[in-house]
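Asker: predicted coordinates and the sequence they were generated for:
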Amino acid sequence: MMRSLVWILLGIASVIQSKPSIGAVDIYTEHFPPYQYRDVDGVVVGHATAMVRALMAKAKLDYKIYLLPWHRAKQQFEGSQGALIYSIARTVEREGLYHWLMPLCDLNVGFYKRVENTQNIASYSLDNLKQYVVGVGVAQPSLEFLRAQGFEDDKLVTLSSLNQAGGLLEKGRIDYLFGAQSFVEQMSRAMGTQNKWELVLDVPELSAKLYLAAHKNTPKNMLHKLTSAKEKLGEAKQNDKKACHTGRYIQKSLSTITDLQ
């Protein structure tokens, strides 16, 4: 009897020890105001970031946020099992590649030009913009969309960060800037060019919901913690999409987590 009891206890201990522990979670993102960016103290903040931090706090998981150019952020994320990424558009092509944890904000995309641009275009369309030089982010669905619509590579200036595109647009080195409207408008305000740029064509085909996503091979116990936390946030009305536009977000539980930022 005693020997049987010992084996039972050893078996229980083995099961407990074999359960994988969750260390600090690596979270990758890009500079994409107002959703995510560094403040004057170097801390990653923004509307989407607040939502992600609240989720991690509710899940009681330690984490570190890495802010990188998008193509590098995506590479690091895809090479790191158990990593998270935001704000990533949920598209048909990406649907089966990741675990889609939590919706964050809405994304609308369009073409911008300088008001003083005197090109004589009576009605803007994708077809009549193909002859002009367009700045667009690299490794983005927007770039693939333009190529699929017949935009030639010699007319596309691909940029690791759309921050660069504002300067190019102002200097006349590109004719149009193609990107997320909220980002372009925020960049325009930061540069003092809000009265110098105008949206000339909205592209509803690229409208999407931005998400926090997990690597496909994320451990099940970690996924369970995150999905449970997301449900609790929803019940507490802490996952409010208005936060994307007003900056209002409840973060009552942030003090319960050790942020390794």
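Answerer: Everything's here; your move.
Asker: from here on, just use CA atoms for contacts and neighbour counts.
Answerer: Noted.
Asker: tell me where the stretch 101-250 of the chain has helices.
Answerer: Secondary structure of the stretch 101-250 of the chain (DSSP state H, counting those that start in this stretch): helices located at 126-129, 141-148, 163-170, 181-191, 220-235, 243-246.
Asker: looking at those helices, which is nearest to residue 62?
Answerer: Residue 62 lies closest, by CA to CA, to one member of these: helix 220-235, at 11.5 Å.
Asker: so how far is the closest one off the chain centroid?
Answerer: How far helix 220-235 lies from its chain's middle: 19 Å, per CA atoms, centre = their mean, to the nearest Å.
Asker: check which helices and strands that helix sits against.
Answerer: helix 47-59, strand 99-107 (3 or more CA pairs under 8 Å, 6 or more residues apart in numbering; DSSP states H and E).
Asker: return the set of buried residues in the shortest one.
Answerer: Within strand 99-107, the residues scored as buried using 16 or more other CA atoms under 10 Å are 99-107.
Asker: so which elements touch it?
Answerer: helix 47-59, strand 208-214, helix 220-235, helix 243-246.
Asker: and residue 64, helix, strand or coil?
Answerer: The three-state label given to residue 64 by DSSP: H, G, I helix; E, B strand; the rest coil is strand.
Asker: okay, the helices and strands packed on helix 220-235 in JSON lines with distance to residue 90 next?
Answerer: Below are the helices and strands packed on helix 220-235 laid out as JSON lines (distance: least, CA to CA, whole Å):
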{"stretch": "helix 47-59", "distance to residue 90": "15"}
{"stretch": "strand 99-107", "distance to residue 90": "8"}
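Asker: alongside the first one, take a look at this:
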Amino acid sequence: MKASLFLIIFLLSTNSFAFTLNIVTEQFPTYQYLDENGKLVGPSVDKVTAVLAHADVPYQLNVEPWHVAYNAVTRNPETCIFSIGRNNEREDKFNWVFPVGRFTSSFYALKSRHLKLSVLEDALKYRTAVIRNNFSHQYLKENGFTEQEQLVVISSFSKVLEILETRKNQLDLVVLGDSQVQDASKSNKLMQHLEPVLKLDHFDNQLYFACNKSVPEYITDKLMKSFEQLSLLDR
């Protein structure tokens, strides 16, 4: 009996030690971004790495374009992602482990276009660029926007600049995170030609650390408990 109990404990501890969590994210200033030395930094990174260290969960972290990171966490077991918004389309796909911050997004237009929007429905008569599988892409589809009529789907934030240069006559609006625009405007003059024309504010604007549902429950439980314990220490 004692030998069997020892074997069970040994196997559980060995399994825990052998497990390495795969984590994916994107550059999303100011929440997480690569500094001048190529190191991923930012408040979301600080929170996530603190929880992982407290929970003593080994991990590897990769920075990818959003659509690559999102595909990875939906398809690959033992994978988690941050910072991801929570909506109806995503709700049942992931385990939502802990929050990492809040965000805001807006419709942006070229200042030279003098576009005015009062409500979301006003944007239905325009062509709007969105990042594939981004929160705003899914949110607009939930509210009647289609890729056949209103939406131009792009692969990453960097493509926004390319579109502004080459296709600005075929495009009216772009939906972006406000912090991304503010950060990019510091170094790119093209971004300074954009102005916010309508804030998207009718949804949960919390960002999360979320995991593929194949991540073992004992791992997500450890992370949740560590987040709660660290949150208590911060009060």
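Answerer: Perfect, I can see it now. Just so it is clear, the structure is predicted and the values come from calculations on it, not from any experiment.
Asker: for the two chains, what TM-score is obtained?
Answerer: Remark: TM-score between the superposed chains equals 0.86 [TM-score structural alignment, normalised by the length of the second structure]; 229 aligned residues with a CA RMSD of 2.3 Å.
Asker: re earlier: for residue 235 of the first structure, find the nearest of the helices and strands packed on helix 220-235 of the first structure.
Answerer: Across those, closest to residue 235 of the first structure is helix 47-59 (CA to CA), at 12.1 Å.
Asker: how big is the offset of that closest one relative to the second structure?
Answerer: Here the mean offset of helix 47-59 of the first structure against the second structure after fitting is 1.2 Å, by mean CA distance after the TM-score superposition for the first structure.
Asker: what does that helix correspond to over in the second structure?
Answerer: Mapping helix 47-59 of the first structure onto the second structure (TM-score structural alignment) gives residues 43-55.
Asker: which SS class is the residue nearest the centre of the second structure?
Answerer: Most central in the second structure under CA atoms, centre = their mean is residue 84, positioned 3.1 Å from the mean C-alpha point. When classified by three-state DSSP, residue 84 of the second structure comes out as strand.
Asker: for it, give its distance to residue 154 of the second structure.
Answerer: 18 Å (CA to CA, to the nearest Å).
Asker: check residue 12 of the second structure too.
Answerer: 44 Å.
Asker: check residue 81 of the second structure too.
Answerer: Taken as CA to CA, the span from residue 81 of the second structure to residue 154 of the second structure is 20 Å.
Asker: looking at these two, which one has more neighbours?
Answerer: Neighbour count, other CA atoms under 10 Å: between residue 81 of the second structure and residue 154, residue 81 has more, with 24 against 18.
Asker: in the second structure, what stretch matches stretch 98-108 of the first structure?
Answerer: By TM-score structural alignment, stretch 98-108 of the first structure lines up with residues 94-104 in the second structure.
Asker: how about residues contacting the matching stretch?
Answerer: 31, 44, 47-48, 74, 82-83, 177-179, 199-201, 205-213, 220, 223-224, 227 (CA atoms under 8 Å, 6 or more residues apart in numbering).
Asker: just the buried ones among those residues, please.
Answerer: Buried among these by 16+ other CA under 10 Å: 31, 44, 47-48, 74, 82-83, 177-179, 199-200, 205, 207-213, 220, 223-224, 227.
Asker: so who does the residue nearest to the centre of the second structure touch?
Answerer: 135, 207-210.
Asker: can you do 7 Å?
Answerer: Residue 84 of the second structure makes contacts with 207-209, as judged by CA atoms under 7 Å, 6 or more residues apart in numbering.
Asker: in the first structure, which of the residues you listed still touch?
Answerer: Among the contacts of residue 84 of the second structure, the contacts conserved in the first structure (both residues aligned by TM-score structural alignment, their matches' CA atoms under 7 Å) are 207-209.
Asker: going by distance to residue 40 of the second structure, which of the residues you listed wins?
Answerer: Using CA to CA, these come closest to residue 40 of the second structure at residue 209, 15.8 Å.
Asker: translate the closest one into the numbering of the first structure.
Answerer: So residue 209 of the second structure corresponds to residue 212, using TM-score structural alignment.
Asker: how close does the closest residue to its match other than its chain neighbours get to residue 30 of the first structure?
Answerer: Take residue 212 of the first structure and drop its neighbours on the chain: the residue closest to it by CA to CA, 6 or more residues apart in numbering is residue 86, 4.6 Å away. Per CA to CA, residue 86 of the first structure is found 8 Å from residue 30 of the first structure.
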